[in-house]
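A.B. asks: 3D, please:
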Amino acid sequence: METRICDLPDDLLLRILHHVPTKDALATSILSKRWRYVWTMLPTLEFIDDGSESVGWFIENSLQLHKAPKLYCLTVEVGPRCPVDLDVGNWVDNAVNRGVRGLFLKLLWNAEPTSFPKCLYTCDTLVALTLSNQILVDVSFQARLPSLLSLNLKYVVYKDEDSLVRLLSSSPVLKVLHVHRHEDDNLINFTVKVSSLKTLHYVATWRKDGKKDKVEGDEFEENDVEDDNVEEVEEDDGFDEIEEDEVDDDDVDEVDDNVDDDDDDVDEVEDDDDSNPSLVIDSPALTNLKLDYDWDYCLIENMSCLDEAKLHYVRNPSDKFLRSLSIERL
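C.D. replies: So this is what the prediction gives:
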């Protein structure tokens, strides 16, 4: 059986390895000389921290050995035991330099929020991007993401409101935006001004004890949000070219469908306080809206009638907001 498998061409072996975890694919390099370098041409890599303190070393060395000219998709999740002195920015730079299309980064380590190099926000090939947890979104320059269709921002920290504005304005074809906020993200106003946006899912909760409200599914399993984006990047298993129309609003799964509605734990916010957190939506093409939050005000600057909306709670909705809800499904 081993001889028969070894006789298969490299492209078929790569398709086989593509359907096993990256860690197992790398382990095939010790099977024989025939297998030693097959994995190095995989078009996608996924590194999920299993609690080992050596996960950073493993990722670093794997990326150095990886030789494929194109890296279609890179997923990295590191946990609290991961050393905090790793150069995650170097991993991002490696992926961008090889035309990455899907980049999914989740940092659960004990380091301060980490910023990424400028190349991440000026990547011409990036189609889907997920940034999660201990990440600082610092866009202090003119960003450019001409191919980005799907953006996921989960419990990140923003350098300032201008960084958010620059990030969103750099994405002229963005269709899907998922946002999960917490109270320490450095923002008061969260402005979504994207003319091409079709789907917006926005989750934000705040409790009196300063802790984030528990959202169902908040453990953020790999199949939570990232799978929505992986489908956009790897519809052809990462081996074929990707067309922009692979992202369809109807294919976007809802994320974190329910929020614990414990209103006793929500801070009362006075209407005349200028520091009140607010969500501003200026997206005339928006057709799918989901809002789960207990502490923001929502201001509609520009939004046509929706096809579908799911609202957990909206404080003092304006007439313009209510008129936008002339929809088929609510």
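A.B. asks: from here on, contacts and neighbour counts on C-alpha atoms
C.D. replies: Noted.
A.B. asks: quick one, strands of the stretch 201-330 of the chain?
C.D. replies: 278-282, 288-293, 297-302, 308-311 (DSSP state E, counting those that start in this stretch).
A.B. asks: and the contacts of the second one?
C.D. replies: Counting by C-alpha atoms under 8 Å, 6 or more residues apart in numbering, strand 288-293 makes contact with 198-205, 249, 258-259, 306-314, all of which sit outside it.
A.B. asks: next, residue 136: secondary structure please.
C.D. replies: strand (DSSP: H, G, I helix; E, B strand; the rest coil).
A.B. asks: check contacts around the residue nearest to the spatial centre of the chain.
C.D. replies: Closest residue to the average C-alpha location of the chain: residue 130 at 1.7 Å, with C-alpha atoms, centre = their mean. Contact analysis of residue 130 by C-alpha under 8 Å, 6+ apart lists 103, 104, 105, 106, 151, 152, 153, 154, 226.
A.B. asks: most neighbours of all these, which one?
C.D. replies: In terms of neighbour count, residue 103 stands highest of the contacts of residue 130 at 26 neighbours, by other C-alpha atoms under 10 Å.
A.B. asks: which elements pack onto the helix or strand containing that one?
C.D. replies: Using DSSP states H and E, residue 103 sits in strand 102-107. If you count contacts as 3 or more C-alpha pairs under 8 Å, 6 or more residues apart in numbering; DSSP states H and E, strand 102-107 packs onto strand 73-78, strand 128-133, helix 226-233.
A.B. asks: can I get these in a markdown table with distance to residue 14?
C.D. replies: Putting the helices and strands packed on strand 102-107 into a markdown table (distance: least, C-alpha to C-alpha, whole Å) gives the following:
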| stretch | distance to residue 14 |
| --- | --- |
| strand 73-78 | 15 |
| strand 128-133 | 23 |
| helix 226-233 | 17 |
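A.B. asks: to compare against the first, here's another:
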Amino acid sequence: MDRISPLHDELLLKIFSFLPTTKHVVATMVLSKRWQPLWMMVPRLVYDDTSYQNVGYGSFRRFVDRSLLFHKAPVLETLRFKVTQTSGVGDIPLWTRAAEKHALRCRMLVTLTNNVILVDAASPISFPTLKILELNSVKYPGDEFVKRFLSNCILFLRLGVEQCPGDNVTVFTVRVPSLESLYLRKSSDTDVDDADDAKGFVIDAPSLKYLGITDTIGGFCVIENEMPNIVKANVEADYKCVSNILVHTAPDRPRPCWIEPSSIPECLLTSLETLDWDNYEGAEEEKEVATFILRNGNCLKNVAVFSSTSIDSDEKLEMIKDLSYWPRRSPACHLTFD
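C.D. replies: Next up, the predicted model:
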């Protein structure tokens, strides 16, 4: 401590900002009388209830309440909550509003994880200044709650979701105009049943730049509107029917189906080089999707199509003949079929 105690307050605050949580920052007040008020000016508040599991959630709540009450930094750069205990989720909106009182600039991150249960309260849960949210193994009151909950976050920029078994959501709907980054994942231990193809995601995020979807369970994903700003998309999915994959659908259609987009995605024109298609069955929707990609894939180099194990040798031969007539925009495109 002797080496850093002579440092100016501004530099000490910078050092304190690198500590993992606000609990660690507050603990510095016992090291020096001069340091006692410094923690109140640190522009970063990070709360994690995992270190309070042995003493009860009440102790964590009291710590957050008191530290927010005494905190005096004129600028709050980061406010982060990691709540793993069921009883804590309802407190987060109150804490964020308390922090907003003196924060001239605030970038918030909220993490809800480890089987937290969100409750459908009488008044809507709202995070009006929230920009980043992670929902990991969270249980919800239902589909409609998810739609309301996310739509109330009007400044949303980044959302990560990992669905868990029994989360009470059939269709996870993300309608957030401001959203720039979205990652959706169905947990690999999610229960699989005959109704899985009626479950999935609905996305309406016109400002989206980054999209990630991991779904090895099945179901569907509906893109309700075009996303012209997409820079990068990573989709890992094992769907029974190609019409379930990232399709553009009209609101009156009961299930997704392929409708060719009005504009060609930028990534298809400028960057896509490799396409591997597993379990190809030669359905009409599959042909339409495949020919659209080949017809517009300006940079395609390798396209590999692997037939479904249920296809016999005669059907495979017909597929090979059909594939040979597919138009290819890229002269360097090499097409193989197995």
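A.B. asks: quick one, helices of structure 2?
C.D. replies: 9-16, 22-27, 57-70, 92-100, 143-151, 266-270, 284-296, 313-324 (DSSP state H).
A.B. asks: burial check on residue 289 of structure 1, number of neighbours?
C.D. replies: Neighbour tally, residue 289 of structure 1, other C-alpha under 10 Å: 19.
A.B. asks: typed the wrong thing, it's residue 221 of structure 2
C.D. replies: 24.
A.B. asks: just list the residues touching the closest residue to it other than its chain neighbours, thanks.
C.D. replies: Among residues not flanking residue 221 of structure 2 along the chain, residue 201 sits closest, at 4.6 Å (C-alpha to C-alpha, 6 or more residues apart in numbering). Listed by C-alpha under 8 Å, 6+ apart, the contact partners of residue 201 of structure 2 are 171, 172, 173, 174, 220, 221, 222.
A.B. asks: could the helices of structure 2 go into CSV alongside distance to residue 43 of structure 2 and mean neighbour count?
C.D. replies: CSV is the format used below for the helices of structure 2 (distance: least, C-alpha to C-alpha, whole Å; neighbours: other C-alpha atoms under 10 Å):
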stretch, distance to residue 43 of structure 2, mean neighbour count
helix 9-16, 8, 15
helix 22-27, 10, 18
helix 57-70, 12, 15
helix 92-100, 11, 17
helix 143-151, 27, 17
helix 266-270, 39, 16
helix 284-296, 48, 17
helix 313-324, 60, 13
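A.B. asks: closest to residue 192 of structure 2 out of those?
C.D. replies: helix 143-151 (18.7 Å; C-alpha to C-alpha).
A.B. asks: for the closest one, give me the average deviation versus structure 1.
C.D. replies: Once fitted to structure 1, helix 143-151 of structure 2 is off its aligned match by 1.7 Å on average (mean C-alpha distance after the TM-score superposition for structure 1).
A.B. asks: ok, back up a step: alignment lookup: the residue nearest to residue 221 of structure 2 to structure 1.
C.D. replies: Counting by TM-score structural alignment, residue 201 of structure 2 lines up with residue 279 in structure 1.
A.B. asks: please identify the most buried of the strands of the stretch 201-330 of structure 1.
C.D. replies: Burial among these, expressed as mean neighbours by mean count of other C-alpha atoms under 10 Å, is greatest for strand 288-293, which shows a mean of 21.
A.B. asks: got the angle for it vs strand 278-282?
C.D. replies: Our comparison of strand 288-293 of structure 1 with strand 278-282, counting by axes from the mean of the first three to the mean of the last three C-alpha atoms, to 10 degrees, yields an angle of 170 degrees.
A.B. asks: looking at the strands of the stretch 201-330 of structure 1, which is closest to residue 143 of structure 1?
C.D. replies: So among those, strand 278-282 is nearest, using C-alpha to C-alpha, at 19.6 Å.
A.B. asks: report the angle between that closest one and strand 297-302.
C.D. replies: Here strand 278-282 of structure 1 runs at an angle of 10 degrees relative to strand 297-302 (the same axes, to 10 degrees).
A.B. asks: tell me roughly how far strand 278-282 of structure 1 lies from structure 2 on average.
C.D. replies: For strand 278-282 of structure 1, the mean deviation from structure 2 after alignment is 1.9 Å (mean C-alpha distance after the TM-score superposition for structure 1).
A.B. asks: now find how far off-centre that strand is within its chain.
C.D. replies: 20 Å (C-alpha atoms, centre = their mean, to the nearest Å).
A.B. asks: one more: stretch 223-240 of structure 2?
C.D. replies: With C-alpha atoms, centre = their mean as the basis, stretch 223-240 of structure 2 stands 12 Å off its chain's centre.
A.B. asks: quick revisit: and the match of residue 201 of structure 2, how far from residue 297 of structure 1?
C.D. replies: 6 Å (C-alpha to C-alpha, to the nearest Å).
A.B. asks: same check, this time on residue 34 of structure 1
C.D. replies: Taking C-alpha to C-alpha, one finds residue 34 of structure 1 at 61 Å from residue 297 of structure 1.
A.B. asks: and the closest residue to residue 189 of structure 2 other than its chain neighbours, how many neighbours?
C.D. replies: The shortest distance from residue 189 of structure 2 to any residue other than its chain neighbours is 7.1 Å, reached at residue 165 (C-alpha to C-alpha, 6+ apart). When neighbours are counted by other C-alpha under 10 Å, residue 165 of structure 2 registers 17.
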